[in-house]
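Participant: Let me see the structure of the following:
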Amino acid sequence: MKKTIIHAAIITALATTYSTTTQAAQESSSKEHTAKDSKTIIVTGTRVSGRTIEDTAVPVDLITSDIIEESGASEVGELLQKLAPSFNFSRTTVSDGTDIIRPATLRGLGPDQVLILVNGKRRHSQAWVNIQQTIGRGSAGTDINSIPVSAIEHIEVLRDGAAAQYGSDAIAGVINIILKGGSAGTTISGKWGQTKEGDGTVKQVSANSTIELGDTGFLNLTAEFRDRDATNRAGISNRKDRVIMRLGDSSAENKYLFFNGEAGIAYFFGGVSSRSGQSGGFYRFEDRADRNVPQVYPDGFLPLQNTSVDDTSLAFGIRDFIGESWEYDLSAVYGKNEYGFIASNSLNASIAAQYVANNPGATDAEIAANAGPTRADSGGIEFQQLTYNFDLSSPLDWGLHDDVYFSTGIEYREEDYGINAGELVSYSCGYTGSTNNPFPSVIDPNVAAACGMQGFPGYSPEISAASQRERDNYAFYIDMESNLSDNFLLGIAARYEDFSDAGDATTGKISARWDLTETFGLRGAVSTGFRAPSLAQRAFTTVFTDVDGTELSQTYHAPEGSEFAAAYGVNKLEHESSDNMSLGAVYSPGNGLSMSLDAYQIDIEDRIVLGGGLNGQNADANGNPVVNQPALDYLNANGYNKGQFFSNAIDTETFGADFVLTYDWGTEGLGDYTFTWLSHYNRTEVKEINAPQGVLPETLFSQAQVDNIETGQPRQRLMLGLDWALNNWSSSLKVNRYGKVKTSFFTCQGLGIPTSNPDVCNGALGIDPSPSVRSSAKWLADLEVRYDFDNGVRLTVGGNNITDEYPDKLPENAVHRFISDAPEFGNYIYPWESTPFGINGAFYYVKLDLSPSN
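Facilitator: Okay, here's the model as predicted:
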């Protein structure tokens, strides 16, 4: 990260303040926020110390350590998918890096419209941009699976717009992950599981322990290793009469080392994670002239993508009092996310083509020997973030009914983004170093051999140079909250934020709660918000293989300010802006019963999305051809079939409601029961498409992309839970209902194949002409049974999706099945674009926990 005056000043202040105040902190009593019960007190959505989940002005879900341990989840995304109905963690396949970094969303919005905090501090974003036809297309959210579940004490989910409190990205809400602290003890766990089909084996070992530091300090350490085998639900290829593709979860090996600690007034936390995985692309058949060299792969080949994700985070801060009431918090947080690709079981078809062009009459053996490597480093992406915060808060006596809890603070953040070039053979046309100088195919000299490695062409030095970006921003906020009477709470927040590359924004929020009786209250909030375009959206550049009609094509993703995007008048991305309104009711009559109902509406203008592929040609509203000559010339000069770019293209409206009911019931002889009912409804509509001049709205943002946003995620979610405990026995039953989903990219209409074409849709080939792909609502059940031995040993047996549910099968003549096996139908059995709970079916596991010191 670049060195700045602010950087040096804050580091100096941290060191100086720590050295002069440590002794005073050690002599002081324990802080109020550490003395409270962490299962009741929350810190998200309010800056008032001691606020509980029962008396907030906005809805906050609390997922406690007990619930986490009993969920059976191995990953944070899987955990939240099970327990927070407003959260979605769609699984996908054959989608490049999104196979291993999955899109995490809240309230049906984008992955980059939910802010992730760890111990209340902003978490850095991921480097990878979702560019394929998946949920969250065009976003670069936060890789929540880079945090091990075994390191988490509890999670707080704020279901309300909070940009005025926390800044950019908090349009949909905030997820705050709290790491285990000084009371965690020591736990060693082992888990083994497998799907009903006998694949997807998971082997996991984790250890968590706390070391005391002095009288009040601690250091909590977590180590975790998890190995997950791939799953495959591909059908038989009718061309090959066998399974040739990999459709399911990619394989993944995960290693984590995390820490969380306090010493005097200082606190520190962070960790490193390393994940590697392998997934497949589309099968390249032996007769594919532009993409295969039959002397190397006489039967065709399945290109594989080997991905690696390395994540690093480190936070250090000091928290103490100035005088008797003013509490300050000074912190620095560093994060880095690195994403790398290696292509294997692949080839660069243009290398053999170059050899044949230079050596006419070469034998098959000579061509095979000079066809280049079958494995190459395709390059990688890096994102770094450094955030400094100074927060100051105190209760103030302004002569009102109660003190005004006043908070203010400043934030400064630096970000760096860049793409690292791959090996020459990963991107080049032959060994020339050029990306646009193809050679005649070794199969058909009338066809140009594709340049770059198949499956994922590497990043060239030109792409690397165009992607290097950095920026900084600073923010200032004020937050006030007070009880104006015994039964009325009012909160006001305002925030100003300025980005060096995207300008400034000012947002505000008013929240209130009115307790009409001791058991019934109303709550609500009105706020404005914004999201700055991410650095990844500004800088990301690549050339990738996409589906164009029934063919594969090379698509250029143009960065902000590129010649291609500028040809359409798009020179710069602007902020997204939002208006958020919520209204709810809370009922807590006692006797273990608690209920809440919250409705909300979120209007977003100038939402940043990834447009469709443009080939330099279009048609006006009357169907007359329109040629954008500069764009067409750019594509032709570089050998690209299409180009795409980000723009502030759409306005959306989101409406929804959440209902939460919990009931605790204890009996004398039959055990203790907890019943949970969580339901979520969400509807997002695209209200306006703001296409650049000369591009039809449906060309820039097709109906398929509209469907991805409006119906690609379940509009309805329901979770019913029943927990039981008696003596040493306990069990948990969770039933999740996922509403129906509809997508339409992989249809004749979505791919731009005319339904009137007599040779394709509705014709001799008999491809399904349906305009959409639908999957009906599904009920999934998770069951876990546990026995606690008296020596700190607990044995757990459980199953996820024990009802063995799958998405609805595709028709036998679905477009999915044609494009992957043309001219036959095969390979795909289940949908590709949106699979809220995956296509793995039932998964069963056994887990052993050892807690020798607890």
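Participant: can we go C-alpha only for contacts and neighbour counts from here?
Facilitator: Will do.
Participant: Is Thr699 located within a helix, as I assumed?
Facilitator: Yes - assessed by DSSP: H, G, I helix; E, B strand; the rest coil, Thr699 belongs to a helix.
Participant: mind listing what the closest residue to it other than its chain neighbours touches?
Facilitator: Distance criterion CA to CA, 6 or more residues apart in numbering; nearest residue to Thr699, sequence neighbours excluded, is Gly612 at 6.7 Å. Going by CA atoms under 8 Å, 6 or more residues apart in numbering, Gly612 touches Gln644, Phe645, Thr699, Leu700, Phe701, Ser702.
Participant: To check against the first, give me the structure of this:
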Amino acid sequence: MKKKILLLFIITIFNNLSLSEVHAQADDDNDVHVKAATDAELEKIIIIGTRISGRSVTDSLGPVDIISAVDVVEQAGSDMSDLISKIVPSYNVRATGDAASLVRPVSLRGLPSDATLVLVNGKRRHRSSVISFIGGGVSDGSQGPDISVIPAIAIKRLDILRDGASAQYGADAVAGVMNFMLKQAPDGGSFDVKLGKTFEGDGDFYQLAGNIGMPLTANGFINTSLEYRQVQPFSRSVQKDDAAELIANGNNAVANPAQTWGSADVLNDVKTFINMGLDLKNNKEWYAFGNYAERKVETGFSFRNPNTRGGVFGSALNLAGADVDANGNSIPFLVDIDNNTITREQIVDDNGFIRTDLDEQGWIQRYDRLVADVTPDGTSGNCPQTDVNNNGGVDIYDTEGLATVIADTNCFVYNDMFPGGFTPLFGSDLNDSSLVTGIRGILGNDMTWDVSVGFGRNEADFYINNTVNASMGPDSPTKFRPGTYIQQEQNINADFTYMLNTDIEQHIAAGFEWHKEQFEVQAGEDASWQPGVFVDQGFSIGSNGFSGFSPNVTGKWDQSNISLYADYEAQVTNELLLGAAIRWENYDTFSATTNYKLSAGWKINEVVALRATHSTGFRAPTPGQSNISNITTLLDNGILIDRGTIPPTNAIAMLYGGEALTPEKSKNYNVGAVITMDRLQLFIDAYQIDFEDRITQSADIQLTAQQAQALEDSGFSGASGLRSFRFYVNDFNTTTQGVDIVASYPFSMAGGQSELSLIYNYNTTEVTYFNPVTLDDVRIRQIEDSMPNQRGNLSWRHIQGSWRVLLRGNYFSDYWLAHVGDSNLTLEPSAELTLDAEIAYSFGHNDQYSFVVGAENLFNNFPDTNPYSGLTGAKYPENSPMGNAGGTYYIRLGYNF
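Facilitator: Coordinates of the predicted model:
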């Protein structure tokens, strides 16, 4: 794929080089010269939310943030997802688990990551291949773009439209649009080195970045950016209670901590972007840009206790049905290997912990240790059956009984391979590439046109180490390649604008788009999904923690659509600006949809202007969401279980309301005021988003042993050990309301220039309709309350000569959390306030060199401690909006030329 992208670039460059030289010789006078925006233009002119050039931020009919490259890099972070979080109201990104730890989902206005459209140079960016099976509630099941592949040094500016824009830009623009504009200088460049670590002494990172501009003949440019970084993980863990008890009872093989909570290990993170432009004859310009990125991301999964991990060390507990409590709520119940019923009340107390007052008869207090008979017939080894006693919910290492089993050559237990249990290490080799090329120009004085084609590809090649396919017994490897997800997209666009020659300023824009996306699942290596010879003895199938994809669940699924749009703006009077847009889209997987947008702006006087928008929107389900199968391991009532995700059209899903997914639909309302008073600029916008038929993962649906086996027989490897499953569903509506405030005030101080800036967001989401069969109270609470209702920051920047100082206070209100997704482990972390500081000094000829020292979370603040840390090993809540790293300090060295 790298060779294909490079070849396309080379062919395109040489073709257009030849064309440009001929045209330049024929008619130099008609060339359109490529120019970079000045700093003043950067601050004033918007290029998103309108098809008309020359609009300013204060003239915009919707709320637009223009973020300079300097604003982006004034932070400790080295990932684009993190860098934006401090400078955009209503933007959130958090650490999550499972596949979502590889590509973290972001959120704008409290909506999932795939409800925000991402553009680069105004062109649609492809989505990631990674689906967020565990997305912290709000983004569960989302599949959005991976913006972390964009190097900060490549960005000239970032424009963010915080308003519904499906009628203008197409599907996914429900919460808004992010447009990354690449640098286009034909000369000069910069190099940066950044390194740092946490105040606790871990989480080391370093980043090398460079940007260089070169001429492409006399009439064009090639601007290239490269970034390389490594990020070591930090750990905010304590020893789990069950692991501590194992050590106390003589098992010195247990790691401390047995399970790590913190950040992922990011290795060999390489990002490149190339942006090119070339003037052609007759007011035409050729352009092309693209990227290639790769990285390895690795994180730890849950600890597998060497006595009780079902299907590996101990007898698996299979779901048999459901009971009902005094309030009529369904309670799943389990059966042990002898078919003795175990109710929830017998296992878990009112606080969600394993009970200490279990049945005196003892059968509930015992797990049968899984012992494999390795004789040829699997039955003649006379392997001993041992029990593992349970003392107050903590498993005690059965040294004597286990030694007997290990000494018997006819028998095998995984305690011989992993005497201290194990914690799988899950990761992926991620690759991302794209190429967009096109020609744009001017016809006469009134019409502009732009025709382009684009291609994007994202691949996640998963691996999982330090685990087993238990059904293979002593022949099981401990490293697996479970398979690969691939997302590919193609676009063809044609856009036109025309200024009408009338008494009032009127602009019309129209265009066409063809878009195709394909999601592919490639099979994992055989050992990651095939049943071994010991499956009939109760051992689980597939690589434990992330089962491989068998050929029966692999495939390619695609969908394509065409769209037509029209956009109109009229400066009716000097005070009144009106706008309207309409877009028709037709998908080959469902019927056509039409969306519109109405906008108005009224300049009351030189100080106050009002604006308002109303629009409809939609988001189409992705082929991945409609066809994915997956197994995720998580805690349920303190017990480690496996949960499956199956396609909504699977026969078992359809028994519980599953059906083919349909588009999500939205209605957006925004009312705002712009206040410009001397040096003060104040933007206040109130919004409401009514989001219907939302797609998400259903609540956990308990699976019978017969249903689990049916899934296994259909080719879903590892399904026979499942207790519950989920599927994607259009089954709930929400209303999101909020207020964004953005303000800035520059002033002179002590002979230098200062600026105070404020961003603030208040956001609430209410579930207005849901299907109780597929959405439970916990999922509703996650959607409504898992993010802080309020967040904001106040910044002070001061420049004096060669010195620059930044102070930034960050605020997050309280929120609600179901720890590790467990409804019995809820907590409400309190509001937090952190302070960032940075000081920079420039020196050398024309201040070519810069030295920056900074600290994020200067006072080393942490979230509230986790009251369930003994059960899970996590010292702090895993989804804290402020993160769990504590303070981070960093230095940055820069060179500009």
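Participant: Of the contacts of Gly612 of structure 1, which is the most crowded?
Facilitator: Phe645 (28 neighbours; other CA atoms under 10 Å).
Participant: in stretch 724-740 of structure 1, what's buried?
Facilitator: For stretch 724-740 of structure 1, burial by neighbour count (16 or more other CA atoms under 10 Å) applies to 724-725, 730-740.
Participant: got it, and stretch 324-343 of structure 1?
Facilitator: Buried residues in stretch 324-343 of structure 1 (16+ other CA under 10 Å): 327-343.
Participant: picking that back up, and the buried residues of stretch 724-740 of structure 1, which of them are in strands?
Facilitator: Members of these lying in strands (criterion: DSSP state E): Trp724, Ala725, Ser730, Ser731, Ser732, Leu733, Lys734, Val735, Asn736, Arg737, Tyr738.
Participant: out of those residues, what pair is the most spread apart?
Facilitator: Largest separation among those by CA to CA: Ala725 and Tyr738, giving 27.7 Å.
Participant: can you count the residues close to the counterpart of Asn345 of structure 1 in structure 2?
Facilitator: Taking TM-score structural alignment, Asn345 of structure 1 has Asn466 as its aligned residue in structure 2. A count of nearby residues for Asn466 of structure 2, using other CA under 10 Å, gives 17.
Participant: Can you tell me what Val451 of structure 2 aligns to in structure 1?
Facilitator: Match for Val451 of structure 2 (TM-score structural alignment): Leu330.
Participant: cool, and Asp241 of structure 2?
Facilitator: The equivalent of Asp241 of structure 2 in structure 1 is Asn238 (alignment by TM-score structural alignment).
Participant: Strands of the stretch 151-300 of structure 2, residue ranges please.
Facilitator: 155-161, 176-182, 189-198, 205-215, 220-231, 265-280, 284-300 (DSSP state E, counting those that start in this stretch).
Participant: Those strands: which one's closest to Gly110 of structure 2?
Facilitator: strand 176-182 (11.3 Å).
Participant: What residues in structure 1 pair up with the closest one?
Facilitator: Going by TM-score structural alignment: strand 176-182 of structure 2 matches residues 173-179.
Participant: How about stretch 484-495 of structure 2?
Facilitator: Under TM-score structural alignment, the match for stretch 484-495 of structure 2 is residues 380-391.
Participant: mind checking how far the matching stretch is from the chain centre?
Facilitator: Centroid separation for stretch 380-391 of structure 1 versus its chain: 18 Å, with CA atoms, centre = their mean, to the nearest Å.
Participant: in it, what counts as buried?
Facilitator: Gly380, Ile381, Glu382, Phe383, Gln384, Gln385, Leu386, Thr387, Tyr388, Asn389, Phe390, Asp391.
Participant: now stretch 747-759 of structure 2
Facilitator: Under the neighbour-count criterion of 16+ other CA under 10 Å, stretch 747-759 of structure 2 has Ser754, Glu755, Leu756, Ser757, Leu758, Ile759 buried.
Participant: ditto for stretch 688-707 of structure 2
Facilitator: Buried residues in stretch 688-707 of structure 2 (16+ other CA under 10 Å): 688-705, 707.
Participant: Next step: those restricted to strands.
Facilitator: Secondary structure from DSSP E places Gln688, Ile689, Asp690, Phe691, Glu692, Asp693, Arg694, Ile695, Thr696, Gln697, Ile701, Gln702 of the buried residues of stretch 688-707 of structure 2 in strands.
Participant: and the first one, how far is that from Leu425 of structure 2?
Facilitator: If I follow you right, that is Gln688 of structure 2. Distance, Gln688 of structure 2 to Leu425 of structure 2, by CA to CA, to the nearest Å: 42 Å.
Participant: What of the last one?
Facilitator: Distance of Gln702 of structure 2 to Leu425 of structure 2, given as CA to CA: 27 Å.
Participant: tell me the contacts of the match of Asn345 of structure 1?
Facilitator: Per CA under 8 Å, 6+ apart, neighbours of Asn466 of structure 2: Phe422, Thr423, Pro424, Leu425, Thr478, Lys479.
Participant: Can you tell me which of the residues you listed carry over to structure 1?
Facilitator: Counting by both residues aligned by TM-score structural alignment, their matches' CA atoms under 8 Å, the contacts of Asn466 of structure 2 that remain in contact in structure 1 are Phe422, Thr423, Pro424, Leu425, Thr478, Lys479.
Participant: So what does Glu575 of structure 2 match up with in structure 1?
Facilitator: The alignment partner of Glu575 of structure 2 in structure 1, by TM-score structural alignment, is Asn487.
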